[in-house]
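S.K.: coordinates only, sequence not included:
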């Protein structure tokens, strides 16, 4: 069926195209990122071919031009192609140190985790297998990870306690390996789209080609059938090469409408915590859109799934827009704020106190990092301290177990305050609190992060 036919008027085509953007933008964003990682690299990571890890040289530091990059984690990233068969993943023994490997399918669904919460910190070998695989599993492997799509991103984060800890991290990087076990050659790139498609229809062409090569779950396919009048289910030659001006206009308006819908939802996420002035903002349920694939380390429970499948498509689109490859809230919770307890913007011209009584309840670790605003970058400070948390040596706790952190551009004169000091930029700044393996009290709101209190003028 030619796109736009079947009795649909331009306004109906526009509305359907907007729905298609909400539904399909996570696939296009995810695979565009995969393509970029293969060709140009990603953030602090150099490009790497399919089925090979790219490793960061260390945690983020001043000069790292990646917004809000963590100062106490080292990134690892691999793009898996399983079209030629399974891949064997070797995970080293981290000696109890935190790490996580998060598996994300082509549609942006986090469908498996390896790490202390899910599988412990010991050495292991895992088989990552393509959809429908029915081969023999070797006795020596720790388990099987069933991939929903033949291309998968493995997003790794290794805890690092500073420059002196990097030799340990580098040794782990050397042992984190992938071996292609398939009996056929795997891809060297993603399926190609038609070259003659007008630029304004490029999104629909990418969605058409990639939907066919990376089909979603059966439940989503039923939803996908609605987009037949747009040409998204056409095979072979692209229907967009010779699309008429009326169809191009209707699709273009739908694309703009869909983008606006996602942008508005991203600015006002329904599950973000609100609260009083200066309250920390968290979005623990941004990854709950995965409704079909629950592998190792994922939680298939009402608390962590969205009951309305249609509503899940918008959440998935917002997740792809706001934070690609962020984990589920039960793996890590990220909190941020830009104002103090009286609603005033945070600025390095002032001093601030954050009193944690008690410190946040986590099973792994928590840390606080400060970035400039609006850039989201680390700023050089004389102390060369860019994160403070429960792994920071020498912190001074109160007699009741509380911890008071001091945030200021100038070094405190009191030695006790200096021990708990986190330098901030001279101008506007934004602190980010990362809570790895948060306890239930953090997730259900029984533990409330206190706002920053401004001291002095």
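M.R.: Received it, and whenever you're ready, just let me know what you need. The model shown is predicted, which means the values in this text are computed figures rather than measured ones.

S.K.: contacts and neighbour counts: CA atoms only from here.
M.R.: Will do.

S.K.: is residue 75 part of a helix or strand, or is it coil?
M.R.: Three-state assignment for residue 75 (DSSP: H, G, I helix; E, B strand; the rest coil): strand.

S.K.: who's in contact with it?
M.R.: If a contact means Cα atoms under 8 Å, 6 or more residues apart in numbering, then residue 75 has 45, 55, 56, 58, 59, 155, 156, 157, 158 as its contacts.

S.K.: mind checking what secondary structure the closest residue to it other than its chain neighbours has?
M.R.: With sequence-adjacent residues excluded and distances taken as Cα to Cα, 6 or more residues apart in numbering, residue 75 is closest to residue 157, at 4.8 Å. Three-state call for residue 157 (three-state DSSP): strand.

S.K.: what about residue 157, how many neighbours?
M.R.: The number of residues packed near residue 157 is 21, by other Cα atoms under 10 Å.

S.K.: thinking again about what came up before, and the contacts of residue 75, which are buried?
M.R.: 45, 55, 56, 58, 59, 155, 156, 157, 158 (16 or more other Cα atoms under 10 Å).

S.K.: Throw the residues you listed into CSV and include distance to residue 223, thanks.
M.R.: Output for the buried ones among the contacts of residue 75, formatted as CSV (distance: Cα to Cα, whole Å):
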residue, distance to residue 223
45, 36
55, 38
56, 39
58, 43
59, 42
155, 29
156, 32
157, 35
158, 38
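
S.K.: I'd guess residue 79 is in a strand, am I close?
M.R.: Yes: with three-state DSSP as the criterion, residue 79 is part of a strand.

S.K.: ok, back up a step: roughly how far apart are the residue nearest to residue 75 and residue 146?
M.R.: From residue 157 across to residue 146, the span is 21 Å (Cα to Cα, to the nearest Å).

S.K.: what does residue 227 give?
M.R.: Applying Cα to Cα, the value for residue 227 to residue 146 is 28 Å.

S.K.: next one: residue 371
M.R.: 38 Å.

S.K.: putting a second one here so we can go through both:
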């Protein structure tokens, strides 16, 4: 019997596959020792506990890896092939994905480096883009937050281990190297004049093609418009069951080992996932891994929606919270190490990372605040009516929006209204910017003008994101603040 199977057998033997009670200091010692040695009961209990504990830690660490595979799978589900096509969408509620929004059209696709470097050419214009590796690690920024600063540029993405000579910045290239073979290209075209069609057409100037020192080779990625398609770019269908581990194993087998993650690969090995070996869990192992997925997911959601960190609020008299808790970093780095709680919070509700996304100064490309509670601190309920008063003008050079998300799917609320956002470039473009605007949320339209209303679903919780693009100093120094969401 393998060590993994012995551990699982021990877990089943002492009943840990059922409801597990947390250990407290006041509890009787579950690990009795005699003359300095573990008793048989202690060994059984330790082996049982460590399997579940290691699986939960592994789940939370590798969650971003499986989550980005969900993005890839969303495109694949509508026939978009890795490394051959990419999808474009003026996204709406029909596109399921963690806190996707309707503010700007998206372009996304798999950059496959298995056959060599790929060149992403972006024309001048209001683009915001990035490349993330297969673990949602930051590789590079493009467009306004990138080194080309919106002036257009050639972004050359190198595969892991690539050492041949490459062009430099003097030749108009910006070079970045990824540690993984498959990467996510995510690009947004900003509709600064409120013209979505024009913003979508701007993608025509983007070219993604394989690169060699001798020049371009092969065909450029073909664009596929997915605006009207109902696709799921999330990991929801995998995140609470054995499929999470199956998807993770597939990625581990396909990608090179990243040395900085060696301890976490070791953790997976203890669970039966190891590069070069088949993942073949028995029924008991599947049970414990499924349990770990459910517990790990729920623990992450507590970080997302019930954080107790005091620095989470920009204004202590409001329930708006910072979504990103570690300002100005790409991977939640602090002088003391990686902030794992901040990492969990982000990836439980959002996707992709970049240092530009987490800046808290007037040079930031955008900012994100979250509110999951009303003015009394009660979670927002899809069956109740609410208002939000937004003082004008909002301190943003470009535009702002409020978007509603379903708490369970972390995706835009879906109703027959087919609307989840109120945006300064669209629904709110004609408001009087000399006085506050009142927005309404609930299952029924407000009395009178319903143009500033988003419909919600009874029986389902929801939360809101307040986004400002091109935020100005007043958004950070507390001289401006939005109202709380108030139940009517």
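M.R.: On my side now, so go ahead. Quantities reported herein were computed from a predicted structural model and do not represent experimental measurements.

S.K.: re earlier: residue 227 and residue 146 of structure 1: which is more packed in?
M.R.: Shown here are residue 227 of structure 1 and residue 146; by other Cα under 10 Å, residue 146 has more neighbours (20 against 17).

S.K.: now the equivalent of the more buried one over in structure 2, nearest residue through space, not along the chain?
M.R.: If you follow residue 146 of structure 1 across to structure 2 using TM-score structural alignment, you land on residue 177. Once flanking residues are discounted, residue 177 of structure 2 sits nearest to residue 158: 4.4 Å by Cα to Cα, 6+ apart.

S.K.: cool, and residue 345 of structure 2?
M.R.: Here the residue nearest residue 345 of structure 2, using Cα to Cα, 6+ apart, is residue 304, at 4.3 Å.

S.K.: who's in contact with the counterpart of the one you found in structure 1?
M.R.: Counting by TM-score structural alignment, residue 304 of structure 2 corresponds to residue 266 in structure 1. Contact partners of residue 266 of structure 1, counting by Cα under 8 Å, 6+ apart, are 318, 321, 322.

S.K.: over to residue 161 of structure 1?
M.R.: So residue 161 of structure 1 contacts 72, 391 (Cα under 8 Å, 6+ apart).

S.K.: ok but it is inside a helix, no?
M.R.: No: counting by three-state DSSP, one finds residue 161 of structure 1 to be coil, located in no helix.

S.K.: give me the distance between it and residue 432 of structure 1.
M.R.: 17 Å.

S.K.: over to residue 362 of structure 1?
M.R.: For residue 362 of structure 1, the distance to residue 432 of structure 1 - Cα to Cα - is 16 Å.

S.K.: neighbour count winner among the two?
M.R.: residue 432 (21 against 18).

S.K.: look up the closest residue to that one, ignoring the ones flanking it.
M.R.: Nearest one to residue 432 of structure 1, counting by Cα to Cα, 6+ apart, is residue 336 at 4.5 Å.

S.K.: contacting residues around the one you found?
M.R.: Applying Cα under 8 Å, 6+ apart, the residues near residue 336 of structure 1 are 280, 281, 282, 430, 431, 432, 433.

S.K.: A strand includes the match of residue 304 of structure 2, no?
M.R.: No: counting by three-state DSSP, residue 266 of structure 1 is not found in a strand; it is helix.

S.K.: show me what residue 26 of structure 1 aligns to in structure 2.
M.R.: Match for residue 26 of structure 1 (TM-score structural alignment): residue 64.

S.K.: ok, back up a step: just the ones of the contacts of residue 336 of structure 1 in helices?
M.R.: For these, not one is inside helices, with DSSP state H as the criterion.

S.K.: widest-spaced pair of the residues you listed?
M.R.: The span of these, defined through Cα to Cα, is set by 282 and 430 at 13.8 Å.

S.K.: report the buried residues of the longest helix seen in structure 2.
M.R.: Ranked by number of residues, the top helix in structure 2 under DSSP H is helix 40-77. Across helix 40-77 of structure 2, burial judged by 16+ other Cα under 10 Å covers 42-49, 51-52, 54-76.

S.K.: between that helix and strand 106-112, how big is the angle?
M.R.: Orientation check (axes from the mean of the first three to the mean of the last three Cα atoms, to 10 degrees): helix 40-77 of structure 2 against strand 106-112 gives 110 degrees.

S.K.: which elements pack onto helix 40-77 of structure 2?
M.R.: helix 3-13, strand 106-112, helix 243-254, helix 262-270, helix 283-305, helix 340-349 (3 or more Cα pairs under 8 Å, 6 or more residues apart in numbering; DSSP states H and E).
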